[in-house]
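Chemist: prediction below, plus the sequence it came from.
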Amino acid sequence: MVAATNSNFLRILPEALHTNRTMLSTALAVALWLNAICVPIGGRLVDRFGLRKVVLPGIVLFSIAYLLLSQVTNAWEFLLVQILIAVPVSMHASPAYAKLISLWFDRHRGFVLGLAVALGAGLGQTIMPKVTQALINTYGWRGGFIGIALIVLAIGFPAVALLARTPKAMLVADHAASSGEQAETEQRARFGQQGYTRGEALRQRTFYQLFAAIMFGSMALLATMAHAVPLLTERGLSVSDATTVMSCAFAGVIVGQFSSGFVIDRLNTPRVLTPYFASALIGVVILYSAHDKHILLPAAVMMGLGLGGEISQNAYLVSRYFGLKAFGAIYGLTFAASALGNGTGVILLGYLRDLSGSYDICRYLTGGAMTAALICVTFLPKFVFSSPKAAAR
């Protein structure tokens, strides 16, 4: 949700902090690269200690970090705070929530993961660019950071504290394992004990194929989202129209999350994601080529469809290829792939824009990265841990 607001700040902070877009893009990229290191650690902590003990402190620290962002006076202070943000981000990133959902749901896991991401991240990403721009217009960029900090703390903390609970049967299974009792294979599978360890997953080609698909997809799509407002305003759109295009992209994300989860539960094949990635490829190329708002709007939706399929079904693919035994640690690594690709894309787009004076050349970077992601996801193998519905066929 919050990452969707980077584009709002990237347009105005170069002048406010007396720096250039490359420097700020570098700061965001460093934070994302650190996320790539820290998120797998956060996933392992969730595997060991449970969601609430890790996520709740992470939310508080994240809000404090955004309050600090509101007080920076130069680019180096901005970079320092972005480095600090990597720690709380790793504590309440997607792997924690995805594991909790996967423990509760098996038969309809793809749809529920898509639903959760759509109503959480997707809806937030659709609304927050508009909310953030309103805060900036009213209170300035410092007020924008303060507003985001308060929103995350006021909504996120009580939601996790009151609603996030591990299934009771999972606790029973954990107790049985710790006391030396033998659990039935079906019970262990049902409550998260079946699957590969992180080391076993790292020895499989499928892991690296999935890692590459997520990394290149994020390089093309998430990095474009970060630069969307300056990209579109330089093409002649107003800030209001640019944020509207972004909101359309995030609306496409929601549709992609809902529909991909619904379909993948029924067809039980990774091929479901191929048209979503193809849609994103077409959309991102048009976004860097067109100038007409009426063409950019559907292109943004197409790009969002692919991003929605990637974001929501990353967790599903991990659970079906590697099981739930070390889900947090393994999904943390694929989430790191997203952060790595996003960070690299953000800095490269900023550098290429400053080097050439426009974003036009960036279509080759984003188009090439999205093509690589499409190839990787198209040739993924069959699932290893199929849903009960598929197993019954």
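Modeler: Received it, and whenever you're ready, just let me know what you need.
Chemist: C-alpha from now on. contacts and neighbour counts both.
Modeler: Noted.
Chemist: what's the spacing between Phe105 and Gln313?
Modeler: Per CA to CA, to the nearest Å, Phe105 is found 14 Å from Gln313.
Chemist: now stretch 21-37, how far from the chain's geometric center?
Modeler: 15 Å (CA atoms, centre = their mean, to the nearest Å).
Chemist: dropping in the other structure now:
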Amino acid sequence: MELNDKIEKALHAEQKDHEISAGWRLILASALGIGFGSVGFATYAIGAFIDPLGKEFGWSRAEVQGAIAFGVGLGGFAAPIIGMLIDRYGGRSIAIYGLLGVTVGYLMASTAGGNLCYFYLAYAAVAVLGAGSGPVSWTRAVAARFDRRRGLALALTLSGTGMAAIVVPPYAVLLVENFGWRVGYVGLACLPLFALPFVLLFFFPAKSGPAAAAAAPVSTDAASAPPTGLTLKQATSSYRFWLLLFSILAMYLGITGIVPNLIPALTDKGFTPSAAAAVQSVYGFSLIVARLGIGWLLDRFWGPAVAALVLTSPVMACLILIGEPNYATAIIASALIGAAAGAELDLLAFFTARYFGIRNYGRIYGFLYTGVAFGAGLGPVAFAYLSDLTGSYNASFQGALVLFALGGTSILFLGRYPNLSAETRPANH
């Protein structure tokens, strides 16, 4: 009996390691898709365009950042619809058309004149036409494919946003400073096309919908068995859904308020645009390192404790940015914010699967993602508006400090992981 137990444990350990090696192609395609999709780099790129657009057209910083609010807000409304379509029909075609939609939107932005409404319309096109390239498409595919290494697989996938955070700010600044903001937007339009070949070759999500459930084999392996999970109604009846939504909203108001405004905030404090872009790139490195570390920890420890530790770290970053940071302390602040950003989307995907299951993951994640979209839309313009109003970003950093403290600690009240029993499985016919 003891020998059988040891053999079973060894087999389970081997299966854990095999999951990542067997599914690396899906992870690679998903990481590139999420990094260069509709929300992967929008907030990282806008900082390079704020002052050039303001000088040419007289737009305020808040007006330029309003494009993010307008576009991401529409993307948030689209996310639940995309989630339902993915649960029903699968995500491959939806993701491919979404990447092409992002390219169309940024090409529209490159043709903007002094008409602010048209500029907003271009960002709306990025969000709506590109909605299928949002996180729900990629995380749903990975969460369904991986079970024992789900935390690490999601971390690797969502590290695509960290890659974008490293590459896009200096890339955008380089294009804008040397060729102008119009060429800068054309350069952004090319990024989804870089991801597209990998998606075409490697992104084959598991089948979704009733037909997939009926075709699923009976298995003791949770990764291959029919998916379990709550309905959307059951999920929204749970306090965990609303607690998770509150935490997401608070964190994303703070994170996306700071990140796209970091370049102008640092230039106000005497940094050159290139130095400020270099500081923001550190955010991307930190995001990737934190995300991989968190993914490893989530597979081994209680997730809310891991989350609370990382999500409260930007409090120190805000204290640094309120003062007069030098290059070294600005890098520390950027790294701390990156660590929290590295956690948030990873934790949203992981907690959605853990607390609500896979069966209706797209629907539930899509509705929770509206918190991300609302925070990502409101944060940049609110921070820029406070800057225009007060002549400094310090008031914004003070508000972000409170948001990080509340959003980071509230996650502890999610409680233990529920047992999603066999009763939640759709019946095979």
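Modeler: That came through, no problem. Quantities reported herein were computed from a predicted structural model and do not represent experimental measurements.
Chemist: Phe105 and Gln313 of the first structure: which is more packed in?
Modeler: Neighbour comparison, Phe105 of the first structure and Gln313: the larger count goes to Gln313, with 25 against 16 (by other CA atoms under 10 Å).
Chemist: which part of the second structure matches the host helix or strand of that one?
Modeler: Using DSSP states H and E, Gln313 of the first structure maps to helix 293-322. Alignment note (TM-score structural alignment): helix 293-322 of the first structure is matched to residues 327-356 of the second structure.
Chemist: stretch 362-377 of the first structure now?
Modeler: Aligned by TM-score structural alignment, stretch 362-377 of the first structure corresponds to residues 396-411 of the second structure.
Chemist: same check, this time on stretch 39-52 of the first structure
Modeler: Here stretch 39-52 of the first structure aligns to the second structure at residues 79-92, judged by TM-score structural alignment.
Chemist: and the contacts of that stretch?
Modeler: With CA atoms under 8 Å, 6 or more residues apart in numbering as the test, stretch 79-92 of the second structure has contacts from 94, 131-132, 134, 136-138, 141, 203-210, 359-367, 369-370.
Chemist: which residues touch the most centrally placed residue in the second structure?
Modeler: Nearest to the mean C-alpha position of the second structure, counting by CA atoms, centre = their mean, stands Leu345 at 4.6 Å. Leu345 of the second structure sits next to Leu158 when contact means CA under 8 Å, 6+ apart.
Chemist: now Ser356 of the first structure
Modeler: Contacts of Ser356 of the first structure (CA under 8 Å, 6+ apart): none.
Chemist: and it, how far from Ala169 of the first structure?
Modeler: Applying CA to CA, the value for Ser356 of the first structure to Ala169 of the first structure is 58 Å.
Chemist: do the same with Ala177 of the first structure
Modeler: From Ala177 of the first structure over to Ala169 of the first structure (counting by CA to CA), the distance is 12 Å.
Chemist: what's the burial count for Thr244 of the first structure?
Modeler: 19.
Chemist: what do you get for Pro275 of the first structure?
Modeler: For Pro275 of the first structure, the neighbour count with other CA under 10 Å is 16.
Chemist: which residues does it contact?
Modeler: Pro275 of the first structure neighbours (CA under 8 Å, 6+ apart): Gly306.
Chemist: and if we set it to 10 Å?
Modeler: Ser260, Leu281, Leu305, Gly306, Gly309, Leu374, Thr378 (CA atoms under 10 Å, 6 or more residues apart in numbering).
Chemist: next up, the contacts around the residue nearest to Ala223 of the second structure when sequence neighbours are not counted.
Modeler: What sits nearest to Ala223 of the second structure in space, not counting adjacent residues and going by CA to CA, 6 or more residues apart in numbering, is Asp147, at 5.3 Å. By CA under 10 Å, 6+ apart, the residues touching Asp147 of the second structure are Lys16, Glu19, Ala153, Asp221, Ala222, Ala223, Ser224, Asp299, Ala353.
Chemist: just tell me what Asp147 of the second structure corresponds to in the first structure.
Modeler: Going residue by residue (TM-score structural alignment), Asp147 of the second structure aligns to Asp106.
Chemist: and that match, what helix or strand is that in?
Modeler: Applying DSSP H and E, one finds Asp106 of the first structure in no helix or strand.
Chemist: state the distance from it to Ser386 of the first structure.
Modeler: With distances taken as CA to CA, Asp106 of the first structure is found 9 Å from Ser386 of the first structure.
Chemist: before we move on, what about Ile83 of the first structure?
Modeler: Going from Ile83 of the first structure to Ser386 of the first structure by CA to CA gives 39 Å.
Chemist: before we move on, what about Ala4 of the first structure?
Modeler: As for Ala4 of the first structure, its distance to Ser386 of the first structure is 33 Å (criterion: CA to CA).
Chemist: just Asn74 of the first structure next, same as before
Modeler: Using CA to CA, Asn74 of the first structure is found at 51 Å from Ser386 of the first structure.
Chemist: neighbour count for those two, which is higher?
Modeler: In terms of neighbours (other CA under 10 Å), Ser386 is the more surrounded of Asn74 of the first structure and Ser386; the figures are 19 against 14.
Chemist: and that one, which of the three is it?
Modeler: In three-state terms, and counting by DSSP: H, G, I helix; E, B strand; the rest coil, Ser386 of the first structure is coil.
Chemist: how about the contacts made by it?
Modeler: Per CA under 10 Å, 6+ apart, neighbours of Ser386 of the first structure: Asp106, Arg107, Asp265, Asn268, Thr269, Ser319, Arg320, Tyr321, Gly323, Ala392.
Chemist: trace Val176 of the second structure over to the first structure, please.
Modeler: Val176 of the second structure maps onto Ile136 in the first structure, with residues paired by TM-score structural alignment.
Chemist: how close does that match get to Tyr66 of the first structure?
Modeler: Taken as CA to CA, the span from Ile136 of the first structure to Tyr66 of the first structure is 14 Å.
Chemist: give me the more crowded residue out of the two.
Modeler: Tyr66 (22 against 19).
Chemist: what's that one aligned with over in the second structure?
Modeler: So Tyr66 of the first structure corresponds to Tyr106, using TM-score structural alignment.
Chemist: next one: Ile146 of the first structure
Modeler: So Ile146 of the first structure corresponds to Val186, using TM-score structural alignment.
Chemist: its match: neighbouring residues, count only.
Modeler: By other CA under 10 Å, neighbour count at Val186 of the second structure equals 19.
Chemist: how much space separates it from Val102 of the second structure?
Modeler: Distance, Val186 of the second structure to Val102 of the second structure, by CA to CA: 11 Å.
Chemist: same check on Leu297 of the second structure?
Modeler: Leu297 of the second structure sits 33 Å away from Val102 of the second structure, taking CA to CA as the criterion.
Chemist: so which of the two has more stuff around it?
Modeler: Neighbour totals were compared for Leu297 of the second structure and Val102, and Val102 leads with 34 against 16 (other CA under 10 Å).
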